[in-house]
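Enquirer: Based on what follows, work out the 3D shape:
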Amino acid sequence: MSTDQVDGCVAAMAVSPLSGRCAEVVERAEHACFGISPFNSYFSTARIRELAAWGLEWFERVDFFVPDAPSAYTFEALGYAPGKAAWKARRQGQYTRNKIITALDSLGQADADQRVLGWAELESNAAFGRLHEGGLRRYAEDADFRDACREATGWVLAGKLPAGQAPDEGQVEHAVRYFLAELPLFIDTPAIVDAGTSVFCYHQPPAVLRRLYGGELTWRPAAGQGFAVIAPTVRESKKQR
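Expert: Sure thing, here's the model as predicted:
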């Protein structure tokens, strides 16, 4: 494992794969993709450093996915003008990217700026483009899949609205493009980053991902794709696998 650059102690992580196949992919420990939400205060620089240190300890390669530009869809659904929404998404996305690079630099990673997967990197990636187009097409043609995507989007929007207020149909339909932009990383990250297997790591997945990895939806993750809920626990001494 890539441990020579990680000093001292690393945060212990509670790792909960979403399925048996996900557990197998975690055990392979080839690649981890950490989802880092630009507008979530959970992802402080210290938290990102903890995740990075743990990832470098246990996996051969790590990357960090930042849904920067697609965040504008959520803000537009909340009433922001497109220009203002794009500006907010771009500014916060750059701030989040900088936090990741700072964390990786502190861990001695010379290629820190190459470990961030934002929209600029993904929109020129052929595998991502193919998967994204496939998701858009499936959303238009498959009612069950469409309902699942909209449910996930409603869950995200509900957390950004005043207590007791639910998003309307128009808001969900607009903001769902954010979820569809993320979806390729849940379906086939290995194809996007040229890895044999990959684990997408996040601390709080929407219910639709449990259905996705449970094989309940018509679109299913690639054989080498896994997902694990990752949460820091107590600190422990670094150890080798």
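Enquirer: from here on, contacts and neighbour counts on C-alpha atoms
Expert: Will do.
Enquirer: Show me which residues of the longest strand seen in the chain are buried.
Expert: Longest strand of the chain, by residue count under DSSP state E: strand 225-236. Applying a neighbour-count criterion of 16 or more other C-alpha atoms under 10 Å, the buried positions in strand 225-236 are 225-232.
Enquirer: From the contact counts, what lies against the helix ranked longest in the chain?
Expert: With secondary structure taken from DSSP state H, the chain has its longest helix at helix 82-106. Counting contacts by 3 or more C-alpha pairs under 8 Å, 6 or more residues apart in numbering; DSSP states H and E, helix 82-106 is packed against helix 45-58, helix 71-77.
Enquirer: how close does the residue lying closest to Thr197 once chain neighbours are set aside sit to Ala195?
Expert: The shortest distance from Thr197 to any residue other than its chain neighbours is 4.2 Å, reached at Gly224 (C-alpha to C-alpha, 6 or more residues apart in numbering). For Gly224, the distance to Ala195 equals 9 Å [C-alpha to C-alpha, to the nearest Å].
Enquirer: Counting neighbours, go ahead and name the busier of these two.
Expert: With other C-alpha atoms under 10 Å as the criterion, Gly224 and Ala195 differ in neighbour count, and Gly224 comes out ahead with 21 against 16.
Enquirer: Please generate a structure for the following sequence too, so the two can be compared:
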Amino acid sequence: MSLPTSQVTFEPVNAVSESLLVQAKHAVVALSPFNSYYTQDIINLHIRAAMEHFEHINVVIPAMNMTLMFEACGLTRSQAEHKVDKNLRALRNRILYAFDEMLVPRRLAEQLLCPVDTLQGNPVYDTLLDNVRNAFHGGDPVFQEACMTTARGVILRLSGRRAEPTTEQKHAAMEFLFSEAAVMSDSPGIFKQGPSVHLYHRVVEFAGCLFDKQLTWTPAEHQGYAVIRPNKDATE
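Expert: Alright, predicted model coming up:
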């Protein structure tokens, strides 16, 4: 069952997520660089809709570990770092502009914006990240397959779909994917805001497996996941 609002529709992935869309006071808004979907209008819409529906939000974006994927696609380390840094800065600026539009003070907006590398040192996040890595390397076949499928799509997009990604290239995406999996597994524990819903524009492969409880670990008791979709004419 979806939950429509005036501007977006939240589509929960399971019954727990459906309940949390009503009960939770916190959401994680996940946004990605190198994705043409995330125009300024869409970013504005996602952040505005989340702030209107939930009392508290954090916006989570990737970090410089994305450089490994570009190196695997043939760029030098310097070229990869420059490309990723430039795109992360652009995404960060668009996010801060969206907060400006909501009249959120800049200092608070910067606190709400969380590149995943800023979560290092958070004991809940660090433990989750270790657990996710162990699941992949220790023989969770469902998680391994889901990660490789997701990595294939990411590498194809970043490389301009020039060739079928190699196994080495797909493995270069793993740290990026592991950090995403950790955040969506227990954002209540990471952010200490109570029940929470992870919001993204689609269901990534391993998220579907995680919330269907097909993996060797399960999401936290009060962790939900929902797709956020603009309603017709919402960005016009």
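Enquirer: thinking again about what came up before, after superposing, tell me the mean distance of the longest helix of structure 1 to structure 2.
Expert: Between helix 82-106 of structure 1 and the aligned residues of structure 2, the post-superposition mean distance stands at 1.5 Å (mean C-alpha distance after the TM-score superposition for structure 1).
Enquirer: In structure 2, which residues correspond to the next helix-or-strand element following that helix?
Expert: Using DSSP states H and E, the next helix or strand after helix 82-106 of structure 1 towards the C-terminus is strand 116-117. With TM-score structural alignment applied, strand 116-117 of structure 1 matches the range 113-114 in structure 2.
Enquirer: Same question for stretch 66-80 of structure 1.
Expert: Residue correspondence for stretch 66-80 of structure 1 in structure 2, counting by TM-score structural alignment: residues 61-75.
Enquirer: now swap in stretch 214-225 of structure 1 and tell me
Expert: The counterpart of stretch 214-225 of structure 1 in structure 2, counting by TM-score structural alignment, spans residues 212-223.
Enquirer: now the matching stretch, how far from the centre of its chain.
Expert: How far stretch 212-223 of structure 2 lies from its chain's middle: 16 Å, per C-alpha atoms, centre = their mean, to the nearest Å.
Enquirer: List the buried residues in that stretch.
Expert: Neighbour counts using 16+ other C-alpha under 10 Å place 215-217, 219-220, 222-223 of stretch 212-223 of structure 2 among the buried residues.
Enquirer: related to what we said a few turns ago, which elements pack onto the longest strand of structure 1?
Expert: strand 10-17, helix 20-28, helix 169-187, strand 198-202.
Enquirer: so can I have JSON lines of those showing distance to Tyr139 of structure 1 and mean neighbour count?
Expert: Listed next are those as JSON lines, based on distance: least, C-alpha to C-alpha, whole Å; neighbours: other C-alpha atoms under 10 Å:
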{"stretch": "strand 10-17", "distance to Tyr139 of structure 1": "26", "mean neighbour count": "19"}
{"stretch": "helix 20-28", "distance to Tyr139 of structure 1": "24", "mean neighbour count": "18"}
{"stretch": "helix 169-187", "distance to Tyr139 of structure 1": "9", "mean neighbour count": "20"}
{"stretch": "strand 198-202", "distance to Tyr139 of structure 1": "22", "mean neighbour count": "27"}
